[in-house]
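Asker: coordinates only, sequence not included:
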C-alpha cells in the first residue's frame, strides 16, 4: 500500500459526495482540536458567492486556495468539501500537489434517496461521484501515488480501524477518544445546518439506516441518476484503502 501523497502535509482535504457521513468525519476532526476545520468553503462560493475562513471573506476560488495554503504554513488545516459541483481550481496545474487529498465514498443507492429527500430538484451532476472521480484521477496521475479512499459503510461499522488507518496514511496521530463527542450544532456548518441534523445529534460514527419513500428502485429519475453515477463510484471503490 502506498502512503497518501504528501503524508503529514499541513493542509488536508476530504472530498466526498453529499450524504456520505463526511460531516461526521468533520465532527471527529473538530474533536481532535489540532486542525483548523473548514466546512465546504468551495461549495459556499458556488452557492452564496463567498466563503469565510478565519474571519476573512473570500469570493474567488483561487484566492481561497491560496488562503488555505497560507494558513497551513502556520497551523494544520482540514478542509471537508462536497463534490456536487465542479470547481474551477481542479484545472489549476498546482492543485493536485497543494495539500493531501483524501476521498470518502458511499454506495450511491444510499446516497441518492438521501440527497433527493433534502433536495427534490437535485440534478444528476449534483450526486457528485463523477466530480469526485475526476478529482481523484487528477491527483492520482499528478502525484504518482494512490490517495486514501475509504468507505462510509466501513467507517460506520469499524470506526476505530478506519480512522486509525486514515491517520497513519496521512501522517497524523490517532487517538481513540476522538471517536466520540457530545451532540451539538456547530458554527462550522451553520450555512447548511438543515443538512446536518444527524451529525448534530450524533455522539460518534453510528449510522441508522433509513428507508426513503423515493428510492432508486421505485423512481425512474433516481434510477437514471444511479445508472449514470454508479460507474464512477465503482472506479473509486476499486481504490479503497484496506
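Answerer: Sure, I can see it. Just so it is clear, the model here is predicted, and its values are computed rather than measured.

Asker: for the rest of this, base every contact and every neighbour count on C-alpha atoms.
Answerer: Will do.

Asker: do you know how far the nearest residue to residue 189 once chain neighbours are set aside is from residue 177?
Answerer: Nearest in space to residue 189, with sequence neighbours left out and distances taken as C-alpha to C-alpha, 6 or more residues apart in numbering, is residue 39 at 6.2 Å. In this structure, residue 39 lies at 22 Å from residue 177, with C-alpha to C-alpha, to the nearest Å as the measure.

Asker: and for residue 102?
Answerer: When C-alpha to C-alpha is the yardstick, residue 102 and residue 177 sit 22 Å from each other.

Asker: ranges for the strands of the chain?
Answerer: Counting by DSSP state E, the segments of the chain that form strands are 11-16, 36-39, 51-53, 56-58, 77-82, 100-105, 149-151.

Asker: dump these to TSV, plus mean neighbour count and distance to residue 182.
Answerer: Rendered in TSV, the data for these read as follows (neighbours: other C-alpha atoms under 10 Å; distance: least, C-alpha to C-alpha, whole Å):
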stretch	mean neighbour count	distance to residue 182
strand 11-16	23	22
strand 36-39	21	17
strand 51-53	18	24
strand 56-58	14	29
strand 77-82	24	20
strand 100-105	25	23
strand 149-151	22	24
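
Asker: now distance to residue 184 too, for these, in JSON lines please.
Answerer: Conversion of those to JSON lines gives the following (distance: least, C-alpha to C-alpha, whole Å):
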{"stretch": "strand 11-16", "distance to residue 184": "22"}
{"stretch": "strand 36-39", "distance to residue 184": "16"}
{"stretch": "strand 51-53", "distance to residue 184": "21"}
{"stretch": "strand 56-58", "distance to residue 184": "25"}
{"stretch": "strand 77-82", "distance to residue 184": "18"}
{"stretch": "strand 100-105", "distance to residue 184": "23"}
{"stretch": "strand 149-151", "distance to residue 184": "25"}
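
Asker: comparison target below:
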C-alpha cells in the first residue's frame, strides 16, 4: 500500500510520519518534492543548498520514486507530502494510484506556529489552498472524496484517531504507532534541525487538551481569514470518531 498524506506545514505532519515509521511494515519518506519545489519556484528557504543537494529536483523523477515499491521490501510506503510543494506545472495524475489522506489544522494554529520559524507567512505558504486543489484533483481522478482528518482530533484522542484513519484507508491499526524514540528519525529530511525540535523531543502521541485558538496580529489575521473558506470546505469531509 502507498499512502500520500497531504498537509501544510505545522499541521502535525511530522508526528504523523513518525507514527507510521514506528510500524515494522512501513517505510516513510519526508517531503520528497521539497527540492523540486525550490528549484522550480525560485523560493528561498532555510537550508536551501542542503535541500537542493539532498533530493531529485526533477518532479518526474520524484513521481517515479513515489510509485516504486516501498523501500526495504516493506508492505506500506507512507509519503509525507506538502501540498504547497505541488506547483501547478507538476504532474498529478499519479496520485490516483495512492491512498490519499488530507491532514487539516485550523489556519490560526498553523499561522501562529509557522510565523515563529519564518516571518510574514503568505496564504501560499501554509498550503491550505493547494490542499483544496489537490482534494478536487483526487475526486476528479477517482470519483471519490479522499479521506480527511483534523490534527486537533488526532491530538484529542490519538489511539481512536489513528484507528479511524487506518480503518478508512484499509490498513490494520498497529499500537506501535502511538510511541517512538526521542531524537528524530532516520527518514527526516536535511531541514529537520530547523523545523523539528518539538517532535524530536517527543516520544509519541498522547491525549492533549485542545487549547483555544491563538490570537493573531492584524496582518496575520488577514491571512487566516483568506484561508478559512478552504479549511471549511475540507472540514466537511473530515473523519468523525
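Answerer: That came through, no problem. All figures in this text were calculated on a predicted structure; none of them were measured in a lab.

Asker: before we move on, back to that, and the residue nearest to residue 189 of the first structure? What does it align with in the second structure?
Answerer: Under the alignment defined by TM-score structural alignment, residue 39 of the first structure is paired with residue 30 of the second structure.

Asker: OK, contacts around that match?
Answerer: Taking C-alpha atoms under 8 Å, 6 or more residues apart in numbering as the definition of contact, the neighbours of residue 30 of the second structure are 17, 79-81, 187-189.

Asker: including distance to residue 223 of the second structure, could those residues go into CSV?
Answerer: What follows is those, written out as CSV (distance: C-alpha to C-alpha, whole Å):
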residue, distance to residue 223 of the second structure
17, 27
79, 28
80, 24
81, 22
187, 32
188, 29
189, 28
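
Asker: closest to residue 118 of the first structure out of the strands of the first structure?
Answerer: Of all those, it is strand 77-82 that lies closest to residue 118 of the first structure, at 14.9 Å by C-alpha to C-alpha.

Asker: relative to strand 100-105, how tilted is that closest one?
Answerer: Comparing the axes of strand 77-82 of the first structure and strand 100-105 via axes from the mean of the first three to the mean of the last three C-alpha atoms, to 10 degrees yields an angle of 40 degrees.

Asker: with the second structure overlaid, report how far strand 77-82 of the first structure is off on average.
Answerer: Compared with the second structure after the fit, strand 77-82 of the first structure shows a mean deviation of 1.0 Å (mean C-alpha distance after the TM-score superposition for the first structure).

Asker: which helices and strands does that strand pack with?
Answerer: strand 11-16, helix 22-32, strand 36-39, helix 41-48 (3 or more C-alpha pairs under 8 Å, 6 or more residues apart in numbering; DSSP states H and E).

Asker: let's see 10 Å
Answerer: Counting contacts by 3 or more C-alpha pairs under 10 Å, 6 or more residues apart in numbering; DSSP states H and E, the secondary-structure elements packed against strand 77-82 of the first structure are strand 11-16, helix 22-32, strand 36-39, helix 41-48, helix 61-71, strand 100-105, helix 129-143.

Asker: adding distance to residue 220 of the first structure, write the ones you listed out as CSV.
Answerer: Output for these, formatted as CSV (distance: least, C-alpha to C-alpha, whole Å):
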stretch, distance to residue 220 of the first structure
strand 11-16, 25
helix 22-32, 27
strand 36-39, 33
helix 41-48, 28
helix 61-71, 35
strand 100-105, 23
helix 129-143, 19
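
Asker: most tightly packed of the ones you listed?
Answerer: strand 100-105 (a mean of 25; mean count of other C-alpha atoms under 10 Å).

Asker: that one vs the second structure, average offset?
Answerer: After superposition onto the second structure, the average distance of strand 100-105 of the first structure to its aligned residues comes to 0.7 Å, using mean C-alpha distance after the TM-score superposition for the first structure.

Asker: ok, of the contacts of residue 30 of the second structure, which one's closest to residue 224 of the second structure?
Answerer: When the contacts of residue 30 of the second structure are compared against residue 224 of the second structure (criterion: C-alpha to C-alpha), the nearest one is residue 81, at 21.9 Å.

Asker: does the closest one touch residue 37 like I think?
Answerer: No: contact status for residue 81 of the second structure versus residue 37: not in contact, 11.8 Å apart, counting by C-alpha atoms under 10 Å.

Asker: joint contacts of these two?
Answerer: When contacts are counted by C-alpha atoms under 10 Å, 6 or more residues apart in numbering, residue 81 of the second structure and residue 37 have no shared neighbour.

Asker: how big's the offset between the top helix by length along the second structure and the first structure?
Answerer: Counting by DSSP state H, the longest helix found in the second structure is helix 218-235. Averaged over the aligned pairs, helix 218-235 of the second structure sits 0.8 Å from the first structure after superposition, using mean C-alpha distance after the TM-score superposition for the first structure.

Asker: the first structure: matching residues for that helix?
Answerer: Residue span in the first structure matched to helix 218-235 of the second structure, by TM-score structural alignment: 220-237.

Asker: right, I'll leave it there.
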